[in-house]
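Enquirer: For reference, the sequence and a predicted model appear below.
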Amino acid sequence: MHTRSLRRAPLALALLCAVAGASLTACKPGDDAAPKAAAAPASVPAAAGVGIDLAGIDKSVQPGDDFYAYANGTWQKTTEIPADRASTGVFYTVFEKAEKRLADLVQSLQKQQPAPGTDARRIADYYAAYMDEAGIEARGLAPLQPTLDAVAAINDGKALSAYLGSTLRADVDPINATNYYTENLLGLFVAAGLDAPEKNVGYLLQGGLGMPDREYYLSADKDMAKTRDAYKAYIAALLKQAGDTDAEKKAQAIFDLEMKIAKAQASVVDTQDIHKANNPWPTAEFAARAPGIDWPAFFEAAQLAGQPTLVAWQPDAIKKLSALVASQPLQTWKDYLRFHAISHNASLLPKAYADLRFGFYGTQLSGATQQRDRWKRALAATDGALGDAIGQLYVKQYFPATSKARVEAMVSNILAAFRDGVDQLAWMSPATKTLAKQKAETMKVGVGYPDTWRDYSALEVKADDPLGNALRAAKAEYAHQLAKLGKTPDRGEWWMTPQTVNAVNLPLQNAMNFPAAILEAPFFDPAADDAANYGAIGAVIGHEISHGFDNLGAEFDAQGRLHNWWTPEDAAHFKAASERLVKQYDAYEALPGLHINGQQTLGENIADVAGLQAAYVAYHKALGGKPAPVIDGLTGDQRFFLAFAQAWREKQRDAALRAQVVGNEHAPGQWRALTVRNIDAWYQTFGVKDGQKLYLAPEARVKIW
């Protein structure tokens, strides 16, 4: 869940029983129903901590017709999206709390004037440099000039290949990516090998686009066509601002090159197919396998010449991108690289450049009408460069040991619900059950913060060099990743900082991270009762556990090895259930004519269904056999499901919604909340009947695990 959504990486859990259709083995009656209380529970006043936004509920809507609108309708009608945001919702609420805390921490360091060479001083100086708008204006393009000169000096294919290699950077995890794209032609991801997880290897990834996804270039949708026109105008305007002649002509050539790059790229769905990614290529064979790039020059410049093998994650795309390096005019490549150097760094250049970039990426692509305050952008940039250094300060001040212990207990309960559920699966073979439970038992769970912290002592930060700081931070991250090549993977390594409002499952490590910043109300509220906490953060925890067993996670064993540990019969059952969920989400229309892609979002939808069911079972076990209290007229089960739906409340601008549907592996929150229609207990809790819009017959409810 990168920034706003749960993993992938961004990124199904074995439950009590599995039913994917009439032809599959059905659960025994009552297997996932709510336990019956021996006596009616007593009513408890609201002061006990309901954990639900009662005012946000719209009781004019029937839960069985639109549960999202029932749980969030009044909130949806009365909430305005901030002018500087593409969306708002629970994630934004929790993010704002973390942002305010980070601001207090960072700004207090500036007042303290920490000693030179300390992380505290690096944080203070990075932030101060970003905030120095007068200095940025005065320096103009000068800080970027060495980069622009390097582009101008490219005089042949070998030099072009070397430049592309020299600018190779550490890239996002393709398994956990959210809105994955990179303006560099290729990216490097370092992680455990798919076949041999005892050693880290390098994965080469496709890139090269200035817009979020290949569909922005290829789609026939009229809104996408308008965005393409706006992008060409942005390219021309930025080049003109930088003093280029023939800016419109160059912009067209750059756009045409990116169109070819888009056609060369693999789709999101293909990129998610781990078997298509498992392509170890000896570096000596890249020239023969993907002719076009001068690979020896590329690898030398990228500091990869000593690597015997790299994995081509999207092999066909890498072949086609390499061919484009040789076939397209050298001057077009130079113009393309010049544009992207300016565009990528525009926020650290004079205001005219930053405003042009915001006009396209902020307004056109996301619908935001106002730039975020400078201090917020400075804070985000500092956090991106020195995340672990800030994280140590954050958890010391804002994450109490009591919260860590309580969340760890919830994780333990939900994992136990998973393991118990495996034993009750009628359709799964004993051999597969044994391996599934082994994987669950060996999952490494990180709550709050990592055991070890990043060392930033080699990173030079200057209070008067914001662009230089950013460039050096990117190189430092690349060096950090290179240093892991060939080493034994650290299963305890975190891929998020503690102050990140997110959570992630890492299939290559068989591990999960739950950062401190997401463990806040309304996801997790120490003052709320268990029903709300299990419905909100419990479902998040269940979601991440479930990713170890979704359509991707089920491909990895307990050691993080790409290994088929299913019997053919079990695999067939899983596939049939998955296909039912694909069709369910294919039917949802996010915008007129734009449907959610059920295959693209399958892993997340599996994790939502399985995770919610696991959290529900764990919640009832946490009651210890006692009836749940009624609080403000809501039963425990009602609070549980309402907390889940309210955790996914979200209001997006159309441009942002379109971007998510086209290129993201998560369905928008409004439709994630409808996961409840696959949970039997929800029907009993809210009296949902046949004929209501969300009603699914018992045999049509998807139960992956």
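Expert: Perfect, I can see it now.
Enquirer: Only C-alpha atoms from now on, for both contacts and neighbour counts.
Expert: Noted.
Enquirer: distance between the ends of stretch 199-216?
Expert: 37 Å (Cα to Cα, to the nearest Å).
Enquirer: from the chain's centre, how far out does it sit?
Expert: Relative to the chain's own centre, stretch 199-216 is displaced by 15 Å; criterion: Cα atoms, centre = their mean, to the nearest Å.
Enquirer: which residues in the protein form strands?
Expert: Using DSSP state E, the strands found in the chain span residues 43-44, 87-89, 186-192, 200-206, 280-282, 309-312, 444-448, 504-506, 511-515, 589-591, 594-595, 630-631, 650-652.
Enquirer: Okay, one more to line up with it:
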Amino acid sequence: MKISSLSLALAAALGLGLARADDQPLRQLPYTPSLDVSAMDRSVDPCEDLYQYACGGWMKNNPIPADEARWGVYSKVANENRLYLWGVLQELAQPAATARSAQQQQLGDYFGACMNEQAVNEAGLKPLKPLLERIDALRHKRDLPALLAALHLLLDNERAFFRFASGQDFNDATQVIAFVSAGGLGLPERDLYLKNDARSRKLRAEYQAHVARSLARAGAAAEQAQRQARSVLAFETELARATLSPVQRRDPYKLSNRLSFEQLQALTAGFDWAAYRSALGVEQALPVLNVTEPRFIKRWAALLQQTDLATLKTLLRWQVLSSQAEFLDAGWQAEQFGFYGKTLQGVPAQKARWKRCVELVDAQLGEALGQEFVARNFSPELKERVIKMTDQIKAAMARRIEALDWMSPATKARAQEKLASMVNKVGYPDNWRDYSAFQVRRDDFLGNLQRGNAFELKRQLAKIGKPLDRGEWGMTPQTVNAYYNAQMNDINFPAAVLQPPLYDAKLDDAPSYGNTGGTIGHELIHGFDDEGRQFDAQGRLKDWWTTQDTKAFERRAACVSKQYGQYTVIDQLKINSQLTLGEDLADLGGLVLALEAWKEQIKGLTLENRDGLTPEQRFFVGFAQWDCSHARPEYARLHAATDPHSPGRYRINGVAVNMPEFAQAFACKPGQKMVKKDAERCRVW
């Protein structure tokens, strides 16, 4: 639908930034079937490459957009959702023609302020002046706790050295305690600071140049900015040496470190945590905290003592600038995107402003926007159908646990208890979040952003010392994703991931069970993967396995790890299968459960072939098409170092090759690439 001349006039009058000519807001979500025959490449033998057979046409017809690092079915659906939400927010941002709730007014005002690009460009660096002046005014290190508290409230990210928030106690998942987590790094992965290969050295040089340009843009003389950038890189490198790797962070026991307030203070001599806590506004007692990386926090405190005040002020100035640059004028945005978009991920073009504004509304007023999405797109009937599918998959898991020949009766009983306790959340939360304390102004974009950060951090901090709210969600309803929370012991499926082409009520069940069923199974298996299995039915970090059963599980998991470790991401770079193990296990176990649930669903039915595919083939093609995707080389390398998910091709082929039902469905023959001997197949659940 094209924007009318009236809409253009209104946008100009309101100062709303206009999108590129090929972007148009949607008034309803588009429909793509969950099995899209046009996405296939039938010239390929599925027994040689299921992924290419199911997705070859999709990749040909869906080149990576200029503003994306990776493009896949999920990202395309997410973009269509953004287009739709753009239409909703654009309407709410216009002068009200009809009655509008206070929450809808918040949404419209936030979006309108964000889209007022002229005002943002005219403001330049001015909105950050109060924070930068406060940093410049720092005279003693003893004043650092109060300053960091102010930065954490307004910026709400771990760029300012560390993150202080709340979380479930690893020992008692019913309670919420304070959490201190590592931060302070401008590069996305610690090894980028430490590796000495040519690519890493070049990347660090480009990062240092970016830091120098940013500091110069903020007012430093060119030579001074170069010296300061070297100091920034040196300090961050020392922090990186004390930071856990992505693989190490997958071990919950490494992150579970309960300390008393006094122990934390002793660990970080010279930094006054009482002053920090007071400035942050935390009134609750803090008898115990969880410090996810004690080695990091100890090293950080030592560096504070060793570093002169001028360098600390440079570091703080850089942290403010780097965390806020994308929200400033066009020059700052271009500088930030040049490094983090182009250099790190190979993305040629920055996202249109409307996309970034929709994403910000989602991030800061997510459940308010979610109510608008759900009311228009998620029916009670759809929710019931998905709940039925989830119940079938849980029942399949219960049967498989009972039938395992490698697990003892004692561990089976604990596994069944955990499965029975697992909560299924579908669509949206039962109780919506209240944003009435979040002040939104139509003429203050960066102020809205900072007040939104403060609102959320205060909301998180208010939980400390209180019983857990098990009804809370960690994703908004309009998010195209799903997740398992080990401490909550719940599986969560937002409304947006239950729309075509992911879940398709218009087609036969086979592709939806392969696609959404596989996703449901995937999240359920996370409760029993190499990380999730370490939490019990109540979400406590507690070993409920016998020693023999642990060894049996680890042998089976090692088969999966060995298989995926042989796959090439790009050039000679292999998958880090220690990093991806949990997701690989969930992919495999999830589809096994989905197939069993589908067979239960169609029991007694006579199914016909469709589109030249048998029902069984439709199940596997539907599964494969959930992750039709491709990525830029730079992103692929970064993804391999930081993301626990394997590339799409291996998330599909790596699963199917272990399932004899796939080979049977396509009449594959021994010796073909997608066929393993029975003894070579990886089996866990």
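Expert: It's in. This one's a predicted model, so the numbers in the text were calculated from it and none came from an experiment.
Enquirer: For the strands of structure 1, give me CSV that also has mean neighbour count and distance to residue 253 of structure 1.
Expert: Putting the strands of structure 1 into CSV (neighbours: other Cα atoms under 10 Å; distance: least, Cα to Cα, whole Å) gives the following:
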stretch, mean neighbour count, distance to residue 253 of structure 1
strand 43-44, 15, 68
strand 87-89, 21, 34
strand 186-192, 23, 20
strand 200-206, 26, 21
strand 280-282, 17, 32
strand 309-312, 22, 28
strand 444-448, 20, 48
strand 504-506, 30, 39
strand 511-515, 27, 43
strand 589-591, 14, 32
strand 594-595, 15, 30
strand 630-631, 20, 64
strand 650-652, 21, 33
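Enquirer: mind checking how far residue 546 of structure 1 is from residue 585 of structure 1?
Expert: For residue 546 of structure 1, the distance to residue 585 of structure 1 - Cα to Cα - is 18 Å.
Enquirer: picking that back up, which among the strands of structure 1 is found nearest to residue 216 of structure 1?
Expert: Across these, residue 216 of structure 1 has its closest neighbour in strand 594-595 (13.5 Å, Cα to Cα).
Enquirer: once aligned to structure 2, how far is the closest one on average?
Expert: Aligned to structure 2 and superposed, strand 594-595 of structure 1 gives a mean residue distance of 1.3 Å (mean Cα distance after the TM-score superposition for structure 1).
Enquirer: Where in structure 2 does that strand fall?
Expert: Under TM-score structural alignment, the match for strand 594-595 of structure 1 in structure 2 covers residues 573-574.
Enquirer: Next, the distance between the ends of stretch 197-214 of structure 1.
Expert: One end of stretch 197-214 of structure 1 sits 31 Å from the other (Cα to Cα).
Enquirer: Can you spell out the matching residue range in structure 2 for it?
Expert: Under TM-score structural alignment, the counterpart of stretch 197-214 of structure 1 in structure 2 spans residues 173-190.
Enquirer: ok, now stretch 452-469 of structure 1?
Expert: So stretch 452-469 of structure 1 sits over residues 431-448 in structure 2, by TM-score structural alignment.
Enquirer: So what touches the matching stretch?
Expert: With contact meaning Cα atoms under 8 Å, 6 or more residues apart in numbering, stretch 431-448 of structure 2 is reached by 103, 106, 109-110, 112-114, 120, 127, 327-328, 365, 367-368, 451-452, 455, 471.
Enquirer: how about that stretch: buried residues?
Expert: Under the neighbour-count criterion of 16 or more other Cα atoms under 10 Å, stretch 431-448 of structure 2 has 435, 438, 440, 442, 443, 444, 445, 446, 447, 448 buried.
Enquirer: likewise stretch 262-279 of structure 1?
Expert: Quick answer for stretch 262-279 of structure 1 (16+ other Cα under 10 Å): 262-268, 271-272, 274, 277-279.
Enquirer: can you check stretch 361-372 of structure 1 too?
Expert: Those would be 361, 362, 363, 364, 365, 366, 367, 368, 369, 371, 372, for stretch 361-372 of structure 1 by 16+ other Cα under 10 Å.
Enquirer: Stretch 676-692 of structure 1 now?
Expert: For stretch 676-692 of structure 1, by 16+ other Cα under 10 Å, it's 676, 677, 678, 679, 680, 681, 682, 683, 685, 688.
Enquirer: One more: stretch 577-586 of structure 1?
Expert: Under 16+ other Cα under 10 Å, the buried positions of stretch 577-586 of structure 1 are 577, 578, 580, 581, 582, 584, 585, 586.
Enquirer: Show only the entries of those residues found in helices.
Expert: 577, 578, 580, 581, 582, 584, 585, 586 (DSSP state H).
Enquirer: Tell me the spacing between the last one and residue 228 of structure 1.
Expert: So that's residue 586 of structure 1. Taking Cα to Cα, one finds residue 586 of structure 1 at 26 Å from residue 228 of structure 1.
Enquirer: circling back to that earlier point, want to throw the buried residues of stretch 676-692 of structure 1 into a markdown table with distance to residue 107 of structure 1?
Expert: Below are the buried residues of stretch 676-692 of structure 1 laid out as a markdown table (distance: Cα to Cα, whole Å):
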| residue | distance to residue 107 of structure 1 |
| --- | --- |
| 676 | 43 |
| 677 | 47 |
| 678 | 47 |
| 679 | 47 |
| 680 | 50 |
| 681 | 49 |
| 682 | 47 |
| 683 | 50 |
| 685 | 48 |
| 688 | 52 |
